[in-house]
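Enquirer: Provided below for reference: sequence and predicted model.
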Amino acid sequence: MKLQPEDTLIQAFWIDLGSSVVPDYNWGRIDFLTSDYLVLLKEHAGGDQLYRDPADGRLWELIRPNVHFAGGGPPILKVVSAEQAVEKYGSIPLS
């Protein structure tokens, strides 16, 4: 479940079972990564969060683009550059 060097985007989806919908595997993976592995650096007023991978230092942003759904809908975890992170979140810790 940990991040691989080739990982740059993890997008979760709902799986439609007909009478209900359930989160997919990536949803659980994102939940694990953001609660037990990645280091939280900053939170944005809109609810987005910036994380650092302790293994390789990459910056990851957690977003929930479907704010009209309960809980923000399926999450997206994506790599962002330091420049993108500073533009959105302000200063960030170097390590």
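Expert: Okay, I see it. Numbers count the residues shown, from 1 in each chain.
Enquirer: Please make it C-alpha for all contacts and neighbour counts, starting now.
Expert: Fine.
Enquirer: Enumerate every residue touching the nearest residue to residue 27 once chain neighbours are set aside.
Expert: Nearest residue to residue 27 in three dimensions, chain neighbours excluded: residue 12, at 4.7 Å (CA to CA, 6 or more residues apart in numbering). Residues near residue 12 by CA atoms under 8 Å, 6 or more residues apart in numbering: 23-27, 30, 74-76.
Enquirer: What distance do you get for residue 82 to residue 3?
Expert: Distance of residue 82 to residue 3, computed by CA to CA, to the nearest Å: 18 Å.
Enquirer: The residue of the chain positioned farthest from its centre: what secondary structure?
Expert: Using CA atoms, centre = their mean, the residue of the chain lying farthest from its centre is residue 19. It sits 28.1 Å away. Put simply, residue 19 is coil when judged by DSSP: H, G, I helix; E, B strand; the rest coil.
Enquirer: putting a second one here so we can go through both:
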Amino acid sequence: MCTLENMDIDSTESEIVGEWIEQSAGKVVANHSCERIDWLVKYALKEISVNGDSWEILYQNPKDGAYWEMSYPSSHMHGGGPPKLSKLSSALAKEKYGASSNT
């Protein structure tokens, strides 16, 4: 069971990578990181911008102003595969999304 204590982003983290785990009879389930990413984008991070061409979404953590990009690196998989959150520098967020530090 996921709790708030193990859901929030730690200041030392730079990436949270979700995985799909195949179980018996071909059933696939999301790991804790997928659940955590889902919780973070729903309750902890603020959506800033969406890149419809690449399905990447820029978020900002209101607690520390850090930018986080959600992507789907296994795009060959059904539904784009499991998500990944990667911390972006302000400069890279501005370059890719036009984000400003006071967004």
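Expert: Sure, I can see it. Here the structure is a predicted model, which means the values were calculated and not measured.
Enquirer: Quantitatively, what TM-score do the chains reach?
Expert: Comparison of the two superposed chains (TM-score structural alignment, normalised by the length of the first structure) gives a TM-score of 0.90, and 95 aligned residues with a CA RMSD of 1.4 Å.
Enquirer: Please tell me how far the most centrally placed residue in the second structure sits from residue 27 of the second structure.
Expert: In the second structure, the residue lying closest to the centroid (CA atoms, centre = their mean) is residue 85, at 2.9 Å. Distance of residue 85 of the second structure to residue 27 of the second structure, given as CA to CA: 24 Å.
Enquirer: Could you verify that residue 16 of the second structure is part of a helix?
Expert: No. According to three-state DSSP, residue 16 of the second structure belongs to no helix; its state is strand.
Enquirer: So which residues of the second structure form helices?
Expert: Counting by DSSP state H, the second structure has helices at residues 32-39, 90-97.
Enquirer: Next one: residue 28 of the first structure from residue 41 of the first structure, what distance?
Expert: Counting by CA to CA - residue 28 of the first structure and residue 41 of the first structure are separated by 21 Å.
Enquirer: do residue 80 of the first structure as well
Expert: 13 Å.
Enquirer: And the strands in the second structure, which stretches?
Expert: Secondary structure of the second structure (DSSP state E): strands at 15-17, 20-22, 28-30, 46-51, 56-60, 67-71, 84-88.
Enquirer: show me what contacts residue 44 of the first structure?
Expert: Counting by CA under 8 Å, 6+ apart, the residues that residue 44 of the first structure touches are 88-89.
Enquirer: mind checking what it lines up with in the second structure?
Expert: Alignment note (TM-score structural alignment): residue 44 of the first structure maps to residue 51 of the second structure.
Enquirer: roughly how far apart are its match and residue 98 of the second structure?
Expert: From residue 51 of the second structure to residue 98 of the second structure the distance is 11 Å (CA to CA).
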